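Trainee: Sequence and predicted structure below; questions after.
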Amino acid sequence: MAECGSENECQDAEEWRGTSELKIVLDHPQGVFYPGNRVTGAVLLNINGPRPVLALRLKCEGEGMVFFTDRSAGFRRKFSNTQSYLSVERYLFDGKSEGTIPNGENVFPFSVDLPDEIPCSFEGRYGRVRYSVAAYLERGKVARMTTSVSFTVAPVLDLNQDSLATLPISEDNSKAIVGYSEPLNMLVTLPVRGFVPGQTIPVKIVLKNPSKIEIRKIRVVFKKVITYHADRKSRRHKEIVVEIEIPVIANVDLYETGVDVPAVPPTGMVFCGIIDVWYTLKVEACIEVDEWYLKILKKNLKTRMRIVIGTVPLRHYETPEEEERTFAESDEAHRREFDDKKSVTESTPAKMRSKSNGIDNKFYKESKIYPSSKPNRDDPTGTDDDGGNGDADSYAPLYQVYKFNKNKDKTSTATDSNIRHH
């Protein structure tokens, strides 16, 4: 993108247009970096013929932003908040001391150290945490070319360090229904509370219906709950990530299903003071009622549970396929070394593990903003109501997604259950 001021500067811009290209290339192919690590890449400037410039400037920024509208009490007020996590600026080329940029492709490498205590990238309906690198080619006092690229700061949350993640869940709820002598009872169990993207949450449901209340289906809803904190006001927004409907079968008490966790940020948004993220799993026994006035008296039986989403899976619960393969290869290599009676200064398993934990061996997938659980209460997007964020300025962070053995029996008892991944 070129900017110009006076007529001469605009003429200069016309001369540069079509004869130059300015872009940023990050070393990581997907643009993913971790807190405390180094963002590396290069600014590429391709020009036809040597040209004088004032400077080539690099700016790396990280900022959190919240923006929403409150319509309570008959008034409409806008709220916003910002936080800065990173601001680094430096010159890659100084025209005063280095002279003219030569003809052809010019490569200007750069590296920026990320702080240890910064939040991960996040994009939501009413806020975001975004990191970017921008390059400014100063050709005159006003005229310049600019380019920028956003990158992902990957989150780190080890479930093995979370005391709640390892605990199983068992929620037993009952509800007395008007017109029936025996209450409706539902027991929901999960083997652990903590999961990672790519993993399946196995849900076991025991539905006891002694009065034979007409239950049409069981809904299992995995929600992302985000709280946006502006100055003097907060707003909570719920997104439906996965929704499953299980038909209820006569004389069947036990139902099992699996909720696949997609690429989502971890619980907590550590080091971010304006955005909180957590997850809930709701299981609902839907009572068959046609008359509107009976819906008030015969409400569904619901069970809600907090789920912890992390980035490192629980060791003693389920092992990702890549780690299983790596450890098997490591053990075989170690056995061969033992048989050959070779001495080694570093064990092969340790080498394998360090290699498998390298960032380039991980699989990342774009995240998304999921449908709202109450869309009628949402502000419209792409207007002044969203703080000017709009869709034109969107970016999708990437989160690590593990691969697990899907051959395990985690299917629903009702084989025709309807699963909706939003």
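Mentor: Received the coordinates, thanks.
Trainee: contacts and neighbour counts: CA atoms only from here.
Mentor: OK.
Trainee: What helices and strands are in contact with the top helix by length along the chain?
Mentor: Ranked by number of residues, the top helix in the chain under DSSP state H is helix 321-339. Helices and strands touching helix 321-339, as assessed by 3 or more C-alpha pairs under 8 Å, 6 or more residues apart in numbering; DSSP states H and E, comprise helix 348-356.
Trainee: Okay, buried residues for the helix or strand just after the helix it packs on please.
Mentor: For helix 348-356, the succeeding helix or strand toward the C-terminus, using DSSP states H and E, is strand 364-366. Residues Y364, K365 are the ones in strand 364-366 that count as buried (16 or more other C-alpha atoms under 10 Å).
Trainee: Show me what strand 364-366 is packed up against.
Mentor: For strand 364-366, the helices and strands in contact under the criterion 3+ C-alpha pairs under 8 Å, 6+ apart are strand 398-400.
Trainee: Can you point out the buried residues in the longest helix of the chain?
Mentor: Along helix 321-339, the positions that meet the burial threshold by neighbour count (16+ other C-alpha under 10 Å) are E323, T326, F327, S330, A333, H334.
Trainee: Can you give me every residue that contacts T100?
Mentor: By C-alpha atoms under 8 Å, 6 or more residues apart in numbering, T100 lies in contact with P50, R51, P52, V53.
Trainee: Got another one to weigh against that:
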Amino acid sequence: MIFDKVKKFDIVFDSPEIDSPPVFSSGDVVSGKVVLELGGESKIESLKLHAEGFAKVHWTESRSAGSSAAYTQNYSDEVEYLNRREALLQADNGELTVLAAGRHEYPFSFQLPEETLVTSFEGKHGSIRYWVKVKLHRPWCTVRKIKKEFTVIEPIDINTPALLAPQAGTKEKNARVWYRNFGQVCVTAKIDRKGYTPGEVIPVFAEFDNATSRSIVPKAYITQTQTFIARGTMKQKRAVVATLSGDPVGPSRRETWHGRAIKIPPVGPSILQCRIIKVEYTLKVCVEVPGTSKLCLELPLVMGTIPLHPFGSRTSSVSSQYSVNLEWLRMAISEQPEPPPDYSSVVTNEEAVQNAANTNNNSSCPEEDLSEDLSGILGRPLMAYVQEFRFRPPPVYCEVDPNPQPCNMRPRCMTC
């Protein structure tokens, strides 16, 4: 019996979370080490690393060729996304490398392709996988192999004009059973945008117009469609991931949803860049009419990985608020200000005589400099002063004139 001196042979990724598998994107550097622990001195021919990434599909269909004959048709295809080879330990000139007993570590590092990869995926008829495989070659021994997978998630940013655009539609049909017509059903639905991330809530705005003689039941679904393509043939698998039910709508009545919420469960992101595997999402707003088929309105969805920026939804509101501020400025400052009212119209004769006497008694008041330094005012924008004084209260009323006249000016006679 041959004693195997290899006690441990493992791949360890450089990941901050040891228990969870590492996650990468296109252009990231995948690094780690190969741990080799030997129970005694051993001769090694080579230690080779192979990084691979493939999208593969496969399914089988049985077809009938007659009453008793049948044949099976296989469909399969694959797309390569990563293929990198590296020698971690290689003997020179055909000589063997002798390793002492104990622990040996061989670090590795490689960069994923800069071009867009495809998110890892596991489906019924196909998968998208990435892994690192290491082979240990020794003389007179079988090749030892280890393989460890890692996850690739390609970012999908929903903060793009295409994914922020609202989605809406209208659909109608005549409800019929055999030759009898029950009337027409119309569905109109709208959502705020096309791109969402798992965990978000989609507010559904819809209107259900029931012109039939039967009650209808409005519902909304989020569906996932997995599409597998091979040899020009397509295989699909659909699943409902979230459901929203409404109240029945009676005959000749109309029901409106003012933002009914349907929550997105934890699902994988959309896959739209792969040639043979696609993962797509749809919001279906349907009406169930007893005795006939459903009426469904489909609105496309894209499940992203980068959520909506906090300021992304505020862009329009900020711009509209700024325009409102400017409108307020135009309304507050008139083109031709009105002249102030005459002094005699707001002050009685007795008060005017008393004010004139007080002015004559204050003959020793100093001269005031009426010149003002406008350099600081002109150096600041007008909107800053508008905002500074916009929310201040009016000045407190006082009998003392805040702008007294110089002493060398004679008071106006009110009896003239």
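Mentor: Okay, I see it. This is a predicted model, so every value here is computed, not measured.
Trainee: what's the TM-score for these two chains?
Mentor: Once superposed, the chains reach a TM-score of 0.64 (TM-score structural alignment, normalised by the length of structure 2), with 294 aligned residues with a C-alpha RMSD of 2.7 Å.
Trainee: quick one on the thing from earlier: mind checking which of the contacts of T100 of structure 1 land in helices?
Mentor: Among these, no residue falls in helices (DSSP H).
Trainee: possible to save those as a markdown table with neighbour count and distance to R236 of structure 1?
Mentor: Supplementary listing: those in a markdown table, determined by neighbours: other C-alpha atoms under 10 Å; distance: C-alpha to C-alpha, whole Å:
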| residue | neighbour count | distance to R236 of structure 1 |
| --- | --- | --- |
| P50 | 11 | 55 |
| R51 | 13 | 53 |
| P52 | 15 | 52 |
| V53 | 19 | 49 |
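Trainee: Would you work out how far apart the start and end of stretch 109-119 of structure 2 are?
Mentor: Across its full length, stretch 109-119 of structure 2 reaches 21 Å end to end, with C-alpha to C-alpha, to the nearest Å as the criterion.
Trainee: Show me what it is in contact with.
Mentor: Stretch 109-119 of structure 2 has contacts (C-alpha under 8 Å, 6+ apart) with 25-32, 81-82, 128, 151-154, 269, 271, 273-274.
Trainee: Make a PyMOL selection of whichever of the residues you listed turn out to be buried.
Mentor: With 16+ other C-alpha under 10 Å as the burial test, the buried ones among the contacts of stretch 109-119 of structure 2 are selected in PyMOL as follows:
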select buried, resi 25+26+30+32+81+82+128+151+152+153+154+269+271
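Trainee: Quick check: N355 of structure 2 is in a helix.
Mentor: Yes. Per DSSP: H, G, I helix; E, B strand; the rest coil, N355 of structure 2 lies within a helix segment.
Trainee: List the contacts of the closest residue in space to R71 of structure 1 that isn't next to it in sequence.
Mentor: Of all residues beyond its chain neighbours, the one nearest R71 of structure 1 is R77 (6.5 Å), with distances taken as C-alpha to C-alpha, 6 or more residues apart in numbering. Neighbour list for R77 of structure 1: T69, D70, R71 [criterion: C-alpha under 8 Å, 6+ apart].
Trainee: and the counterpart of K43 of structure 2 in structure 1, what does it touch?
Mentor: Structural correspondence for K43 of structure 2 with respect to structure 1 (TM-score structural alignment): P52. The contact partners of P52 of structure 1, taken as C-alpha under 8 Å, 6+ apart, are G95, G99, T100, I101, R139.
Trainee: so which of these persist in structure 2?
Mentor: Mapping these onto structure 2 (both residues aligned by TM-score structural alignment, their matches' C-alpha atoms under 8 Å) leaves G99, T100, I101, R139 still in contact.
Trainee: Could you turn the buried ones of these into a PyMOL selection?
Mentor: Selection command for PyMOL covering only the buried members of the kept ones among the contacts of P52 of structure 1, criterion 16+ other C-alpha under 10 Å:
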select buried, resi 100+101+139
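Trainee: Go through the kept ones among the contacts of P52 of structure 1 and name the one nearest F222 of structure 1.
Mentor: Nearest to F222 of structure 1 among these is R139, at 52.4 Å by C-alpha to C-alpha.
Trainee: Which residue, neighbours along the chain excluded, lies closest to the closest one?
Mentor: V53 is the one closest to R139 of structure 1 (C-alpha to C-alpha, 6+ apart), at 4.7 Å.
Trainee: and if you look at K59 of structure 1?
Mentor: Using C-alpha to C-alpha, 6+ apart and skipping the chain neighbours, the partner closest in space to K59 of structure 1 is E89 (4.4 Å).
Trainee: Brilliant, that's me finished.
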